[in-house]
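In: this one's sequence-less:
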């Protein structure tokens, strides 16, 4: 627990997760309104979020270097900070690939995937709000379980989407583009689950 006037690492985790949630919302809204917006502006907006997240992550590490007695193990703070930041990076990667591959329209299942990523990031944000009180929280465990369940939904969606793609298209360029994009989307869900797994491990070590 953070004492009064001390740097609160748990608040920092929540702040980092806000960047992830923001990036997921930008991705979903950009693809949902694809064709009616300026993609380059959205990429710039996304990069600004990613850059701010990097600064926030470095602040956590810099604070930790000066910390005498952190509330949880240093390695756990560094790992959790990095893995939350990895989500933001993974989400940005999707939008970058959309631009690189010169995508002209968005497949319906892609919007299902981006909504799932928003849900996953939101559940993670709620879980991290509870994380500081992990010894007493009545909802943290259920939030972690929900993130794991959403990741499983992501796996199923990825398998079905790729299978459907290869059943309906024989165009090698189209197959290459959407296989890569779907893989990047699935990695976003994996990144969320990785944070949830870290949280569970920290709870178990400190309970």
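Out: Cool, got the structure. In this text the structure is predicted, and so the values were computed from the model without any measurement. Numbers count the residues shown, from 1 in each chain.
In: Only C-alpha atoms from now on, for both contacts and neighbour counts.
Out: Noted.
In: Nearest the geometric middle of the chain, what residue?
Out: Centre of the chain computed as the mean C-alpha position; nearest residue by CA atoms, centre = their mean is residue 87, 3.1 Å away.
In: what's the burial count for the closest residue to that residue other than its chain neighbours?
Out: In this structure, residue 87 finds its nearest non-sequential neighbour in residue 191, 5.4 Å apart by CA to CA, 6 or more residues apart in numbering. Residue 191 has 23 neighbours, counted by other CA atoms under 10 Å.
In: Ok, residue 37 next?
Out: As a burial measure, residue 37 scores 12 neighbours (other CA under 10 Å).
In: same deal with residue 106?
Out: Residue 106: 15 neighbours (other CA under 10 Å).
In: Just want to check the distance between the nearest residue to it once chain neighbours are set aside and residue 134.
Out: Spatial nearest neighbour of residue 106, excluding adjacent residues (CA to CA, 6+ apart): residue 31 at 6.7 Å. Going from residue 31 to residue 134 by CA to CA, to the nearest Å gives 36 Å.
In: here's the one I want to compare it with:
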């Protein structure tokens, strides 16, 4: 059982990583794309979030290598950090593909995906705040919500691809939109991976 003293520096580091991921998701969701130039702007900003995330991961690894004792298994700390970083990489990849395709049409399906991804990252931050406060059992409700959002993204993927093949006649656009939809659903999978890691940490330490 983890003691309930002041926040551990490892948990504080994980919270910073989560907050950076959340901020990147909110930025991607809030940004409104009207021109091809906007695609470049959002791609550059998301790359900045990714760079910041890489720095935070590096700092955590250095801390792990220097520390003899960790509040939970060091493998779980690193796994959680990497799983959160996957989300950030996925968001960056999504915007990079928008720019590569010069795709300025962010349709309702994409907005729905992004909405669930934003909600998932919000829950991840809440879970990290609980971890920093050493309230592990309370993290469970947030992992459940994240998994529920991922299931909803599965439904969005199926319906959006079905509508795409029914309504779109241009094969190039079908390829582009299908690729974007699948990338967004993959980000939701990354969020679920974080939830699964949280469950493992709860099981081992609560």
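Out: Sure, I can see it. This is a predicted model, so every value here is computed, not measured.
In: TM between them?
Out: The TM-score (TM-score structural alignment, normalised by the length of the second structure) is 0.92; 204 aligned residues with a CA RMSD of 2.0 Å.
In: what packs against the helix or strand containing the residue nearest to residue 106 of the first structure?
Out: In this structure, residue 31 of the first structure sits in helix 9-32 according to DSSP states H and E. The contact analysis (3 or more CA pairs under 8 Å, 6 or more residues apart in numbering; DSSP states H and E) places helix 9-32 of the first structure against helix 39-65, helix 74-100, helix 108-131.
In: 6 Å instead, please
Out: For helix 9-32 of the first structure, the elements it packs on are helix 108-131, judged by 3 or more CA pairs under 6 Å, 6 or more residues apart in numbering; DSSP states H and E.
In: what's the spacing between the helix it packs on and its chain's center?
Out: What separates the centre of helix 108-131 of the first structure from the centre of its chain is 8 Å, taken as CA atoms, centre = their mean, to the nearest Å.
In: sec struct for the residue located most distally from the centre of the first structure, please.
Out: Centroid-distance maximum for the first structure: residue 170 at 32.0 Å, with CA atoms, centre = their mean. Secondary structure assignment for residue 170 of the first structure (DSSP: H, G, I helix; E, B strand; the rest coil): coil.
In: what do you get for residue 5 of the first structure?
Out: Per three-state DSSP, residue 5 of the first structure ends up coil.
In: For it, give me its contacts.
Out: Applying CA atoms under 6 Å, 6 or more residues apart in numbering, we find residue 5 of the first structure in contact with no residue.
In: For it, give its distance to residue 26 of the first structure.
Out: 34 Å.
In: Same question for residue 167 of the first structure.
Out: Residue 167 of the first structure is 30 Å from residue 26 of the first structure, by CA to CA.
In: Please identify which of the two sits among more neighbours.
Out: residue 26 (22 against 9).
In: Tell me how far that one lies from residue 13 of the first structure.
Out: 20 Å.
In: go on, residue 110 of the first structure?
Out: Distance from residue 110 of the first structure to residue 13 of the first structure, by CA to CA: 28 Å.
In: same check, this time on residue 138 of the first structure
Out: 19 Å.
In: Comparing the two, which residue is more hemmed in?
Out: The neighbour count for residue 138 of the first structure versus residue 13, taken as other CA under 10 Å, is higher for residue 13 (23 against 11).
In: Sticking with residue 133 of the first structure, tell me its helix or strand.
Out: Using DSSP H and E, residue 133 of the first structure maps to neither a helix nor a strand.
In: typo on my end, residue 196 of the second structure
Out: Using DSSP H and E, residue 196 of the second structure maps to helix 171-205.
In: what angle do that helix and helix 108-132 make?
Out: Relative orientation of helix 171-205 of the second structure versus helix 108-132 (axes from the mean of the first three to the mean of the last three CA atoms, to 10 degrees): 20 degrees.
In: post-alignment, helix 171-205 of the second structure versus the first structure, mean distance?
Out: Superposed on the first structure, helix 171-205 of the second structure shows a mean distance of 0.6 Å to its aligned residues (mean CA distance after the TM-score superposition for the first structure).
In: buried stuff in that helix?
Out: 174, 177-178, 180-199, 201-202 (16 or more other CA atoms under 10 Å).
In: Could you check how far residue 4 of the first structure is from residue 122 of the first structure?
Out: 28 Å.
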